[in-house]
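Peer 1: Just the structure for this:
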Amino acid sequence: MTRTLILGGTGWLGREIAEQLVANGDDVTCLARGESGAVPSGVTFIRSDRRTPDAYVLVAGIAWDEIIELAYEADLVTGALEALADCAQHWTLVSSVSVYASNAEAGADEEAVVVEAVDFDDYAQAKVAAERVTTEAVGDHLLIARPGLIVGPGDTSDRFSYWVARLALASHEAVLLPEVRDRSVQFIDVRDLAAWLIGAGHRGLTGIYNAVGSERDLSTVLLAAAQVAGHTGNLISVDDEWLIEHSVNYWAGRRSLPLWLPRSDSAFAQRSRDRFVAAGGTERNLHEVLEDVLADERKRGLDRERRSGLTREEENLLLDEIARQLASV
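Peer 2: Down below sits the predicted model:
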């Protein structure tokens, strides 16, 4: 039986890792504040504020087969390393492809240049700093996983789930799309990522891996989402300039079209996954992911308030403006 400590475990990815480990029969402990979500069933849960002096007193000195670090904030990462680096046979740090300095080179691998870690309030720079300090403390039994966009049931970012939910909500009505020509999207299902992290830890895998899915045409993904959603309305695609002029944002956040990237950053969704696949990385069928996400979205409400995307009212106003411009030509 493998003894695993997850630093976190009540958030989305951490909970998925914990639940899969428990299902495998492993001994799992989660150390967290417990404010990100429900505590997974079957784990030993230690409620702790990692910024307090005695945060790790109940887990230090134990011989852990695996420690999984999900945080990136400098004080959390360094505090855990100071208390626990000598306790783990294997250490996994979940980082991000956001660490790379350039998103202009399609197919770039793990050797690509990363950003300078100067401002630890910046997400990418903080991730780089976390990688470096963990490498120094843990040495040659460290796995660094750099996922890109993580998707699947339970996602609260709305970056991927927006589309299948919106298409289902619109039903026979029109939906606004960005220009999809020559645009890519790259994602990994949270369940596949968790399974790979667990297997890699059990095998003692070390090194740096882009834990990403296949590069897919954005048009293919959106058409598959429309099929899964049963959408029968028109798909209205407009160019980048028009969207920007009308205050629609790229990628994520309020008043955005999720997954839509500036062409200058297109390689963000074109990272090499060769090393990941060689190390056993897999991905499930696109339609299966979309069907599971849609089922989850229906439970949570297709018309709920979202962290990313356009509201249906905002979208309809933009569609009306497009119709007026076309009528005046």
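
Peer 1: Could you use CA atoms for every contact and neighbour count after this?
Peer 2: Noted.

Peer 1: Flag every buried residue along stretch 47-58.
Peer 2: Judged by neighbour count (16 or more other C-alpha atoms under 10 Å), stretch 47-58 contains these buried residues: S48, R50, A55, Y56.

Peer 1: Closest to the centroid, which residue in this structure?
Peer 2: The centroid of the chain falls nearest to I150 when counting by C-alpha atoms, centre = their mean (2.8 Å).

Peer 1: Pretty sure that residue sits in a strand.
Peer 2: Yes. According to DSSP: H, G, I helix; E, B strand; the rest coil, I150 belongs to a strand.

Peer 1: Next, the contact list for it, please.
Peer 2: Contact analysis of I150 by C-alpha atoms under 8 Å, 6 or more residues apart in numbering lists F187, I188, D189, V190.

Peer 1: Repeat that for S256.
Peer 2: Contacts of S256 (C-alpha under 8 Å, 6+ apart): V248, N249, Y250, S308, G309, L310.

Peer 1: One more, please, to line up against the first structure:
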Amino acid sequence: MRILVLGGTAFLSAEIAKQALALGHDVTCLARGSQANPPDGVEWVRGDRALGSAAYEDVNSSWDEVVEVSRDPVQARDALEALGSGARHWTFVSSCSVYADHSVPGADENAALLEPLPEGQAGTPETYGESKSAIESLTLTLVGQKAHIVRAGLIGGPGDGSDRYGYWPARFAANTGPVLVPNIPDDATQIIDVRDLAGWIIQGAEMGLTGTYNALGDVVPFSEYISESSRAALGQEKQPGADARIPLGATVRADEDWLVEQGVDYWAGPDSLPLWLPPDHDGFQSRSNQAAKALGMTLRPWQETLRDALDYERSLGLERERKAGLSRETERRLVGLLREQQA
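Peer 2: Sure, this is the predicted structure:
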């Protein structure tokens, strides 16, 4: 197939290009390349999508597959109008952030969506869900009969620049004192490996798959994820009969209300505890992935993703400044304060 990836230099889009090339497809990436280059072996067309329709002049031909990962509805419309008629199949990588309600575990693709961002309004980080919802709507309007909409969840694995999924195994591996952990043993985590997501996207293109599907990992309780993070970091194997709720590393567990009182943030960002969600988000990391799995989406063991994420964290440096998680100074202060209050 002749595949055009709108992007190809960052995390997911780069993995899509890499895997498609390895499978023997003819891959072209349209990208600025301001921070990274596409994988070796693809054809790289330099283009800045901020320029509007002019950005697509050098790729305005027939494609078997176009892969769109944008979060900006203005740029997405330009691409659809310039390339949609010449594409046999179109994949848009959306997000489960498009859903209006995150409180119901097990919800599927029929759940209600956020109102799309108004026509002509550029997306921002604060309107991420509305932006993706708007692009879904545009895609269905302009190329809906040949569109595969992929609603991804949290993506993990090597190359992840968000610093979320890898925070916990990296924190145990750093081994710099007790690890502050939110006391949420039964809360869900749901991560899809970037390699599995890319594989599903390419498989959908090869199948000519159309429709909308959640592309998510399987649900793993937070306690199991934390325990496995500790084991992976410390090089220990799980013992038969071991309680998954008891991490092997030294931990200090804090109640959610106390963490909120201390100004610790949910989910992501500086001085946050990644994968810890705010109230009424019980379904945010526990949506149904059954429709995609029934059509062939395959998932590697989540423990493999965790270990590969840890290897990637180690390659970057365990003591680097992070986009998500607690700084060592903040964590030590909070652990000390909690122990004083519990004494």
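
Peer 1: still on that earlier bit, how about the residue nearest to the centre of the first structure, what's its partner in the second structure?
Peer 2: Counting by TM-score structural alignment, I150 of the first structure corresponds to I155 in the second structure.

Peer 1: Which of the helices or strands spans the residue nearest to its match when sequence neighbours are not counted?
Peer 2: Nearest residue to I155 of the second structure, sequence neighbours excluded (C-alpha to C-alpha, 6 or more residues apart in numbering): I192, at 5.0 Å. For I192 of the second structure, the host element (DSSP states H and E) is strand 188-193.

Peer 1: With the first structure overlaid, report how far that strand is off on average.
Peer 2: On superposition with the first structure, the mean distance recorded for strand 188-193 of the second structure (mean C-alpha distance after the TM-score superposition for the first structure) is 0.5 Å.

Peer 1: ok so, going back, quick check, nearest of the buried residues of stretch 47-58 of the first structure to W242 of the first structure?
Peer 2: Among the buried residues of stretch 47-58 of the first structure, R50 lies closest to W242 of the first structure (C-alpha to C-alpha), at 46.2 Å.

Peer 1: nearest spatial neighbour of that closest one, skipping sequence neighbours?
Peer 2: Using C-alpha to C-alpha, 6+ apart, the closest residue to R50 of the first structure is L76 (6.2 Å).

Peer 1: so how far is S328 of the first structure from the residue nearest to the centre of the first structure?
Peer 2: 42 Å (C-alpha to C-alpha, to the nearest Å).

Peer 1: Ok, D292 of the first structure next?
Peer 2: 42 Å.

Peer 1: Of the two, which one has the most company?
Peer 2: Here D292 of the first structure and S328 are compared on neighbour count by other C-alpha atoms under 10 Å; more neighbours surround D292, at 13 against 6.

Peer 1: check contacts around the more buried one.
Peer 2: Counting by C-alpha under 8 Å, 6+ apart, D292 of the first structure has contacts G152, P153.

Peer 1: one more time with 6 Å, if that's ok
Peer 2: Applying C-alpha atoms under 6 Å, 6 or more residues apart in numbering, we find D292 of the first structure in contact with no residue.

Peer 1: before we move on, what SS does it have?
Peer 2: helix.

Peer 1: circling back: highest neighbour count among the contacts of S256 of the first structure?
Peer 2: That'd be G309 among the contacts of S256 of the first structure, by other C-alpha under 10 Å, with 29 neighbours.

Peer 1: To which residue of the second structure is that one aligned?
Peer 2: Checking TM-score structural alignment: G309 of the first structure goes with G325.

Peer 1: Repeat that for A225 of the first structure.
Peer 2: By TM-score structural alignment, A225 of the first structure lines up with S229.

Peer 1: how close does that match get to G249 of the second structure?
Peer 2: Counting by C-alpha to C-alpha, the gap from S229 of the second structure to G249 of the second structure is 9 Å.

Peer 1: Just want to know which of the two has more residues nearby.
Peer 2: S229 (27 against 19).

Peer 1: Surely the more buried one touches A170?
Peer 2: No. Using C-alpha atoms under 6 Å, S229 of the second structure is not in contact with A170, being 8.0 Å away.

Peer 1: circling back to that earlier point, in space, what's closest to the match of G309 of the first structure - neighbours in sequence excluded?
Peer 2: Closest to G325 of the second structure by C-alpha to C-alpha, 6+ apart is S272, at 4.6 Å.
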